[in-house]
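Q: test case, fold it:
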Amino acid sequence: MGTHEEQDVAGQRFDVADAAPLLIDADGVVRSWTRDAQRLLAYTAAEVVGTGVGGLLATEDAERMPELAERCRRDGGWAGLLTVRRKGGRTVRVMVRITPAVEPGGAARWLVLLSDVAAGARGWDMSRTVLEQMVTGSPVGIAIVDVNLRCVWSNAALEQFGGGSARDRLGRRLAEIQPGIDSEAIEAQMRRVLETGRPVVGYEHVGQVRSAPHRATAHMMSFTRLEDDGGHPMGVYYTVVDMTDKHRARQRLALLDRAGEHIGRTLDITRTAQELADVAVPELADYVCVDLLEWVLRGAERAPGPLGDQQRVPLRRAGQQSVNPGVPEAVVAIGEVATYLAGSPPVRSLATGVSWREERLDPLAKEWATDIAGDRAATFLDLGLHSVMIVPVRARGVTLGVTSFFRRGRQEPFDEDDLSLAEDLVSRAAVCVDNARRYTRERDAALVLQRSLLPHRLPEQDAVEVAACYRPADELTGLGGDWYDLIQLSGARVALVVGEVPGHGIDAAAAMGRLRTAVRTLAALDLPPEEVLAHLDDLVASTAREEGDEPGAAGLQAVGAGCVYVVYDPVDGQCTMAAAGHPAPAVVLPDGSVTFVDLPQGSPLGAGGPPFEAVELALAEGSVLALHTDGLLAREERDWAVDPDRDRLRLALARRAASLDLTCRAVVDALVPVRPHDDVALLMAHTRLLGADQVADWDLPGDPAIVATARKEAARQLAEWGLDDLVFTTELVVSELVTNAIRHAEGPIRLRLIRERALICEVSDGGATAPHLRHPRTTDEGGRGLLLVSQFSQRWGTRFVPEGKVIWAEQSLTQPSPDM
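A: Predicted structure coming up:
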């Protein structure tokens, strides 16, 4: 007998009144016999007393006597089932309990109580009938197979799972009873139970059975080994419970969870639509297509007016997926127009906002939608599609498009539960699509703002070759507070500007736009770099005081901004720069070595502090100036003179690429992650020098008679340059400017002509008074000089230098001269 039987018997109630007692000694010899024992086994006392108790047992249990004796001595007794032999040879199964019966001062004795198991279960014949009624009428499918896994019995409830009646199952294996079922996996469980004796409880089988050939079913199965009286396996008893509804409910929850994880991971409309199709196939449908209205993909708002179901509605395919590679069911590619016919189910769902389901499609229908028919005139039968759901994509009360779910082949038709699940999926995706649409609209607006604030393209000129790269920290809007600029100045010079406003987003961008406009306005005054920054600092401080603590105020946002302002002159290669709380530019010399300008650091704009200082240096032709914001080196501290990350920038600048633009991008890629923590702007300028044949100058005495000589020299120089068409106007400009200098200025006078993209005429003197344009009356005899200069020049002006001032005028070399 096994240990589990002993435990079961030990736990049962043992009725001593019904037991047959006998007494044995420590050696297992019967010392006392009772009438109850005689009645049970038919032996008389004379036949048993003095013999070993093992002689009363069946051979198998007699061999266990030494083991049982040891357990009695160890545990103080024993209880279990044994098989005894009655007189005449018939065996009886008895319940046995052995307890010690030690007499005081006497030898050890053991009291053995025997109880007939059959007698203790009187009425079993009647209970067997009850048991048969229970298993036969049970709603749980029950079957018994033999050791060869052939059916020997089954109840009526098992017929609901297919395979025929109990009579049809007899003697057949599972693969014969249920063709198509995964019989190998189920029979593997049966064999394991037969081999080990350990039952298998809660085995879940998912598949299709004959009773539901188009429907995936789920069943919970349990397997138990059946044994004979000797403990040998006789077969397997198993039960089957239909849990398809619970299984499908779990699948739905799992699908919704997966949808929450995979749909809407980005703010891209088409990617969100594709994620919806990917999640729904193959768990819910075999083919899914998502079609959105045109204005949704543009990020626009819905046009006013109702959408009637009698209209031909053009939508655009945003996502589709199929269980078949290549999505052969669709004739419309992603991004193409899918025009559904008037009155078709997709159009009705689009117009009403109500879902539509059809369990069985008309297999020969061709006019349902152009998407399905297409040029191939394919029918639903040709495509293998037999069931459909149309669910409108609605968010915040607005319909954005439709999603179509199809099933094909032998899969079951869509039911109400499937439609409910599809609506949940589409509802979640719709919110993500609408968020992406709104983001697209806002981002487009932000990009328009950013493009309006940053230069569309840097102006063409001969002073420097430039390249710029901008990478915002706010990847969603693309807005930031960094900016760069190139401004054309008089005398063929250029101003290079890089600056940054603290913070990110639209507030920083607005403040940046104001600062950039102010810098360009100050640059037009031809002020030195330190004076430009001083005026800019005053402007930021005064604006911040005026706006106070108003949230989002652009003036307050600009406080603490940094800026570096550089002026480069291609005539002599001189470069002058000043900085306000900004890193100094790097210089890549023609030999490839990299240095950093020792530039005094002024205070950030609006913060107050000592006056700004400028430095001047001469740059060899072919040098590269690199102006950048602090985001390039991802440093928060502002001690730029000792920044250890300069070594990283030095190495990046030392690597040359095929062009300056590629070099600029390579530097940013090498130093800045794809998603930087701070905005980054880098402006690189490759310096040039004007040739000696592009500049001509003359020192003139302060004598009115020299005006004629100045005109002749200018005309001769223009003839050498091949600019004969400009001789007359240039003579007029030279005459007026030189005459004005002789009359109103002091010190030496110098005339200079520069041929660049324009013809520049400059007259410098030692005076500190700027001339003013006058509008004389017809009766006035003078005062028309500068008026004529302004009429014959595309622009003119005055700039002050340490030695005095320069009056200049430019004439275009690409546009015709103004008529007289």
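Q: switch to C-alpha atoms for all contacts and neighbour counts from now on
A: Fine.
Q: roughly how far does E159 sit from Q178?
A: When distance is defined by C-alpha to C-alpha, to the nearest Å, E159 is 11 Å away from Q178.
Q: Proceed likewise with the subsequent sequence, for comparison:
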Amino acid sequence: MAVPDENPDPLAEALLHTLASQSSMGLFLFDDGLDLVRYHADQLLTALGEEAGKADRTLFRELLDDDARHLMRKVRDDLEARHGYVTWRPEGHGERELSFAALPLRDPDGRPGGVAAAVVDITGEIDAFSRYDTLQRGDTIGSSLDVARIAQELADTAALRLADTVTVDVLDSVLQGRLPHPGHVRENLLVRRISAGVPEGVRFPAAFPLGGRHGFPHAGPFARALDERRSQLVREAGDEDRWLALAVERGLAPRDTHSLIVVPLIGRGALMGLATFYRRAGSDPFSKKDLSTAAGLVRRVGAVADNARLYTVERAAAQLLRHSLVPGALKSTATVQSAEGYVADGGHAWCEVIALPGARTALVVGDVAAGGVRGAARMGQLRASLLALAEADLEPGELLSRLAALTSRLFAQDEGASGPGDTAFPLATCLYLVYDPLDRSCVVASAGHPAPLYGEAGGELGSAAIEIGPPLGVEYHAYETTRLSLPEHGELALYTDGLTSVRPGDGHNGAGALAQALASARGSLEERCDQVLDALAPQCPTGDAVLLLAHTRPLPRSNVATWELDSDPKGVSIARKACRRQLAEWGLTDLSFTTELMVSEMVTNAVRYGRPPIRLRLIRDRSLICETHDTGSCAPHVRHAASGDEGGRGLFMLSQMAARWGVRFDPQGTTGKTVWAELEIPE
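A: Sure thing, here's the model as predicted:
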């Protein structure tokens, strides 16, 4: 189509005719006043006219928005070519993206003569690029191993170019780590909405909240996608579609939805959920190419999401092992107040606070150099073994030696089941410390673990000078016990290497940096733990960072009573009377009868089978503790006397009356033994 010209150039006419009949480019000529004088754009206007109506000059005038006219004026005035884009929005139809280039025209004398414009419809190219870009962005999804985060990345990526709104719903069973059985999906299968998104990161303002659980209507594309495991395309949807109206009513879909794609989220061949792509009224309906793009994107994300699900299952199993293999740690005792800080980094570190006989408290920190379920299982074995040995009331060095022997046996058992280059039993470290509030001392031994810090509470702490033996799992080893004296109000800091592996150039060794951080921290024990972890843990992601911080205080002298007894039967009567008077002074007369019986049996055994001197001690702690000490090395044991026997029932009675009882030998077995028993103090 052309505006008549008095002097047409045949060659120019041939070129314009060819462009008009065979090219999708539209050529338009404007005079110096920017009035349209000629155009050749049959194919362009015909293509646009299919959507907007009749292809004529009026149609083209509608294409020129204010930005395009401003650009042509600048071309005319500056005599420089310019390029831009025009977004055409015909009423009732989707947007068209047009490339717009304007060039200045000159007459033979070089004077400005108007403007030439070339317009190309690039909507298809933009759509193709959007699909390609969406798939490329899909390849970057999955930097985390969290199903909800992966789903949110999918929603945000697809909403950027492909859809107006995207939602992802995952089967409730999948979030619990279980895949559904293959086959028909029952009605109202429960799913949980875990993500939603619209362009520019705005969340879908649905009435149904993220994290809520619901069942999709058993009709329409949702049910078909769940049942057939195939993507569903709905080009045109409206209020007459009952399934859409129900979804809108329940806040599961946008109210102005007119086209949608539903894609099942598949992982390892099993259904995990649904991803739904919506376009609102005013946007182009989805095409089959869009369906292919959406299906490809979800398919790529499905494998990543399933890996995250498997990781979630393994991590949950490891945490379950971590917390359930052994009872939870006691956080404080009457003479030790403690707080724990923990930052996980793929390992399995732990700490314990254990109440021991004689009002003493054991503080333990350990670390297993392995992750996953296997590392958690090994940690559980070590913790359970350590607690059992602590019940035997062994001194720290002997306890770690027995723990090392047990570890060596476990190593030998697993050695045949390990693959090439696999360490059957991962190396572990452990530090065991016992605080005695009666003399403000502590004894400590270490198996490959850093020495504790100790000192005055509120002051600067120093590193204890102890011998550090090899880690557990290497071979059997005898560990040395070191005795330390604490101030009246002391502070202890036990920690793992993951907290003190500072970077080179920091100016401090690991223990020095920790001591400085503790000196700077303020507030309660818990608050100080948090401050130290914030200061040190981010600098050293080399293992689990654990800090066990404890304040110690002595037991008041008024809570301890001690008597030296003669090594003859008269000492039993003296012990009973002394206990009766002491319990009355403490206001525990209700325990007198039981305590006197227990003390009688314990002193009688010391007189008959022990060696002098004999000492009786009562300790009022959270429970009432009775102790007899002698220099004999023979440990008493419970006998089950026959009906005709005259003796042998004393320790049996003791075991029935006491909450717990036992024997502990003095260090190195040189000064005798202590038989102890505990009675619960009524509230």
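Q: give me the more crowded residue out of E159 and Q178 of the first structure.
A: The residue with more neighbours, out of E159 of the first structure and Q178, is Q178; 19 against 16, by other C-alpha atoms under 10 Å.
Q: the more buried one reaches R210, doesn't it?
A: Yes: Q178 of the first structure is within contact range of R210, at 6.9 Å (criterion: C-alpha atoms under 8 Å).
Q: shared neighbours, the two?
A: Common contacts of Q178 of the first structure and R210, defined by C-alpha atoms under 8 Å, 6 or more residues apart in numbering, comprise 162-163.
Q: what about stretch 436-448 of the second structure, how long is it end to end?
A: One end of stretch 436-448 of the second structure sits 24 Å from the other (C-alpha to C-alpha).
Q: for Y278 of the second structure, give me its contacts.
A: Contacts of Y278 of the second structure by C-alpha under 8 Å, 6+ apart are 163-166, 254, 257-261.
Q: corresponding residue for R298 of the first structure in the second structure?
A: Residue mapping for R298 of the first structure onto the second structure gives Q176, with TM-score structural alignment as the criterion.
Q: what do you get for S32 of the first structure?
A: Aligned counterpart of S32 of the first structure in the second structure: none (TM-score structural alignment).
Q: which element, helix or strand, includes S32 of the first structure?
A: Secondary structure from DSSP states H and E places S32 of the first structure in strand 30-33.
Q: and if you look at G92 of the second structure?
A: Assessed by DSSP H and E, G92 of the second structure sits outside every helix and strand.
Q: over to S195 of the second structure?
A: S195 of the second structure belongs to strand 190-197, assigned by DSSP H and E.
Q: residues of stretch 342-350 of the second structure that come out buried?
A: Using 16 or more other C-alpha atoms under 10 Å as the test for burial, stretch 342-350 of the second structure gives 342-343, 345-350.
Q: still on that earlier bit, measure the match of R298 of the first structure to G183 of the second structure for me?
A: Taken as C-alpha to C-alpha, the span from Q176 of the second structure to G183 of the second structure is 20 Å.
Q: kindly report the same for L654 of the second structure.
A: 64 Å.
Q: check P217 of the second structure too.
A: Distance of P217 of the second structure to G183 of the second structure, computed by C-alpha to C-alpha: 18 Å.
Q: more neighbours: which of those two?
A: Each of P217 of the second structure and G183 has its neighbours counted (other C-alpha under 10 Å); P217 has more, 17 against 11.
Q: tell me if I'm right that that one and R186 touch.
A: No: with contact defined as C-alpha under 8 Å, P217 of the second structure does not count as touching R186 (11.0 Å).
Q: what stretch of the first structure does the helix of greatest length in the second structure fall on?
A: In the second structure, with assignment by DSSP state H, the single longest helix is helix 288-324. Across the first structure, the stretch matching helix 288-324 of the second structure (TM-score structural alignment) is residues 416-452.
Q: need the residues that contact stretch 552-569 of the second structure.
A: Residues outside stretch 552-569 of the second structure that contact it (C-alpha under 8 Å, 6+ apart): 335-337, 437-440, 488-492, 571, 574-575, 582, 604, 607, 611-621.
Q: what subset of those residues is buried?
A: Listed as buried from the contacts of stretch 552-569 of the second structure are 335-337, 437-438, 440, 488, 490-492, 571, 575, 582, 604, 607, 611-621; burial here means 16+ other C-alpha under 10 Å.
Q: which ones among those residues lie within helices?
A: Counting by DSSP H, those place 571, 575, 582, 604, 607 in helices.
Q: could you check how far the last one is from I614 of the second structure?
A: This means V607 of the second structure. Going from V607 of the second structure to I614 of the second structure by C-alpha to C-alpha gives 8 Å.
Q: same question for the fourth one.
A: With the distance defined as C-alpha to C-alpha, T604 of the second structure ends up 11 Å from I614 of the second structure.
Q: so who does the aligned partner of S623 of the second structure in the first structure touch?
A: When the first structure is aligned by TM-score structural alignment, S623 of the second structure is paired with A758. Contacts for A758 of the first structure (C-alpha under 8 Å, 6+ apart) come out as 810-814.
Q: if we use 10 Å, what do you get?
A: Residues near A758 of the first structure by C-alpha atoms under 10 Å, 6 or more residues apart in numbering: 461, 491-492, 794, 809-815.
Q: same check, this time on G296 of the second structure
A: By C-alpha under 10 Å, 6+ apart, the residues touching G296 of the second structure are 131, 134-135, 138, 263, 290, 302.
Q: most surrounded residue in those?
A: Neighbour counts for those, by other C-alpha under 10 Å, peak at V263, which reaches 28 neighbours.
Q: residue contacts, the nearest residue to it once chain neighbours are set aside?
A: Nearest non-adjacent residue to V263 of the second structure, counting by C-alpha to C-alpha, 6 or more residues apart in numbering: S231, 4.4 Å away. By C-alpha under 10 Å, 6+ apart, the residues touching S231 of the second structure are 221-222, 224-225, 261-265, 274-276, 291-292, 294-295, 298.
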